[in-house]
Each structure stands twice: as C-alpha cells, then as structure tokens.
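S.K.: Sequence first, then the predicted structure, then my questions.
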Amino acid sequence: MRTQPVLVFDGDCGFCTTSVRFAERRLRPRCESVPWQLADLPALGVTQERAEHEVLWVTPTGTVYGGAQAVAKALLSAGGGWSLLGASLMLPPVRWVAQGAYRLIAVNRHRMPGGTPACALPNRGTHGRP
C-alpha cells in the first residue's frame, strides 16, 4: 500500500516535465512524481487515456484528482503559502476558472516554454477531452 500521494504527469512533454521538476525543487510537494509512461497505471486506478490528457494526483487510498484539482492537491501538500493557494483552487468559482485555465494550458502545452511538438495532446477527434 502506498503511504504518500502520486503525481502522474506526461514525461514526454517538456513543459510538463519542467513544471513538475520546478515544483519539486521550489514547492516541495509531499508526493512521489512519476511520468505516466513509467507508472503502473492499473495499480493506480488510472487509464492511459486519462493520464495522456491531464496531470493526476492519486491519494494513498486511490482517489484520483485530475487537471487543476491535481495541481491544487500538490499545492496543498507543499504547505505554507502554497497550501492557501491550493485551498483557493478547490473552491468555486476559483475552481471553475482554474479548470478553464488548466484546459487552455493543456491544449497549448506544445506552445509553452519548454514545449515541443511531442507535447501536443493526442488527437481524439470530437469525442476526446483535451
């Protein structure tokens, strides 16, 4: 059984990897960070499709938070002022704005600093979530 949360991110995305490494150095969230490509996704209760589309925070009990809520959970775990920011991201209407901003960044991550064409989300047609 896991004793700490797991932050699952896209290890093929330069922007995602740079963001997680920055958070590890500066924010120090209390979690294990692992690229989805190296994670045991079934053991975490996560599908590859979901892991391809958003950062995930998996609690030791198996609850999965995605997107902006995963970021909020990481901030909460970092403590100090970061936890206040994380808490605010969990509350409506800030939560709704944060999720919208997260989606905008996620679909454009290949254009962000450190991003490459490999960072582009898989094309799932009109049925997939960016």
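M.R.: That came through, no problem. Numbers count the residues shown, from 1 in each chain.
S.K.: drop to CA atoms for contacts and neighbour counts, all remaining ones
M.R.: Will do.
S.K.: Return the distance of the closest residue to residue 48 other than its chain neighbours relative to residue 26.
M.R.: Among residues not flanking residue 48 along the chain, residue 41 sits closest, at 6.9 Å (Cα to Cα, 6 or more residues apart in numbering). Noted for residue 41: a distance of 27 Å to residue 26, by Cα to Cα, to the nearest Å.
S.K.: A further structure is provided below for comparison with the first:
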Amino acid sequence: MSTFVYDGDCAFCTRCAEFIERRIPTDARVVPWQFADLDQLGLTEAQCEEAVQWVGSDGSRASGPDAIAALLASSGPVWRIAGVGLRIPPVRAVAWPAYRWVARNRHRMPGGTAACSLPQETRDRLYGPSGG
C-alpha cells in the first residue's frame, strides 16, 4: 500500500491531511510521520521534517510537491489530472519554491499555529540565513 507521510505536529499540515482524507479518493495511507514506521518506509525523521513524503506500493519515493503529485496521481480522475499537471516541468519548477515558501510560513496559513513553525535553526539550514 502506498503511504503519504506528513508532519502531525503541524496544525496546518494536519488540516491539509484531513482535507485529503475527506476529499481526495485514494487508497494510500495518509499518516503523520510521528506515528509511521519510518524504518519500514525507508524514511528518516529529517526527511519527514523537511517535506511531506510519498512511498509508493511499487517502492517509488517522492517528497514535497512531487509527493503531492504522486498522491494526486493515485486518486480519482479529476485529482489525477491535477497530479499530472503538477509534474509538467514548468509547473514543477514553480511548485518547489512555492512549497518551500508554504513550509516556511505554514504557521501563518489558515489553521496553522505557532507549533507549525519550524525552529529558526532548521529554517536557516533548509532555506538559508534569511529564512527566505
């Protein structure tokens, strides 16, 4: 079974996962990394803290917007089209910077809380000293 892994400590991420579970028909498990068997999935905490992760039933792996595209591709026809669209090179080129911006600002997003904010040290490591 395919698995989509997100940060369960982040309210914004959890709200997005709840949306997926309610609105996007997929057979994939949608699970917070804190409750996933990361060893079995071949993932590390660092990978899961950095971005959402996809582990396909076929062994494929993806992270960030590529993981979202894989999840969408595993769902119903309308969402599948969105997943294909997210993989088009010009769209994908914009998706990664947009994903990183959302990740840095997820505590400011609807449903986000201060708990969603990555520690400054982590933001600096991932995105550079300015966090932007």
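M.R.: On my side now, so go ahead. What you see is a predicted model; the values in this text were computed from it and never measured.
S.K.: The first structure: helices as residue ranges?
M.R.: Counting by DSSP state H, the first structure has helices at residues 14-26, 41-44, 48-53, 68-78, 80-89, 94-107.
S.K.: To residue 116 of the first structure, which of those helices lies closest?
M.R.: helix 14-26 (6.6 Å; Cα to Cα).
S.K.: Just the buried positions in that closest one, please.
M.R.: By 16 or more other Cα atoms under 10 Å, the buried positions in helix 14-26 of the first structure come out as 14-17, 20, 24.
S.K.: and the residues you listed as CSV, adding distance to residue 32 of the first structure?
M.R.: Below are those laid out as CSV (distance: Cα to Cα, whole Å):
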residue, distance to residue 32 of the first structure
14, 19
15, 19
16, 15
17, 14
20, 11
24, 10
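S.K.: Map residue 71 of the first structure across to the second structure for me.
M.R.: In the second structure, the residue matched to residue 71 of the first structure (TM-score structural alignment) is residue 68.
S.K.: how close does residue 36 of the first structure sit to residue 9 of the first structure?
M.R.: Taking Cα to Cα, one finds residue 36 of the first structure at 6 Å from residue 9 of the first structure.
S.K.: how about the residue nearest the centre of the first structure, what does it touch?
M.R.: Most central in the first structure under Cα atoms, centre = their mean is residue 55, positioned 2.2 Å from the mean C-alpha point. The neighbours of residue 55 of the first structure, taking Cα atoms under 8 Å, 6 or more residues apart in numbering as the test, are 7-10, 66-67, 70-71.
S.K.: before we move on, what about residue 36 of the first structure?
M.R.: Contacts of residue 36 of the first structure (Cα under 8 Å, 6+ apart): 8-11, 48, 51-52.
S.K.: Next: residue 17 of the second structure.
M.R.: Residues in contact with residue 17 of the second structure (Cα under 8 Å, 6+ apart) are 6, 30.
S.K.: between the buried residues of helix 14-26 of the first structure, which is closest to residue 91 of the first structure?
M.R.: Distance to residue 91 of the first structure across the buried residues of helix 14-26 of the first structure (Cα to Cα) is lowest for residue 20, with 23.2 Å.
S.K.: Determine which residue in the second structure is aligned with the closest one, please.
M.R.: Checking TM-score structural alignment: residue 20 of the first structure goes with residue 17.
S.K.: out of the helices of the first structure, which comes closest to residue 118 of the first structure?
M.R.: For the helices of the first structure, proximity to residue 118 of the first structure was assessed by Cα to Cα; helix 14-26 is nearest, at 8.2 Å.
S.K.: What is the end-to-end distance of stretch 45-54 of the second structure?
M.R.: Stretch 45-54 of the second structure end-to-end distance (Cα to Cα) = 14 Å.
S.K.: scratch that, stretch 105-117 of the second structure
M.R.: The straight-line separation of the ends of stretch 105-117 of the second structure (Cα to Cα) is 7 Å.
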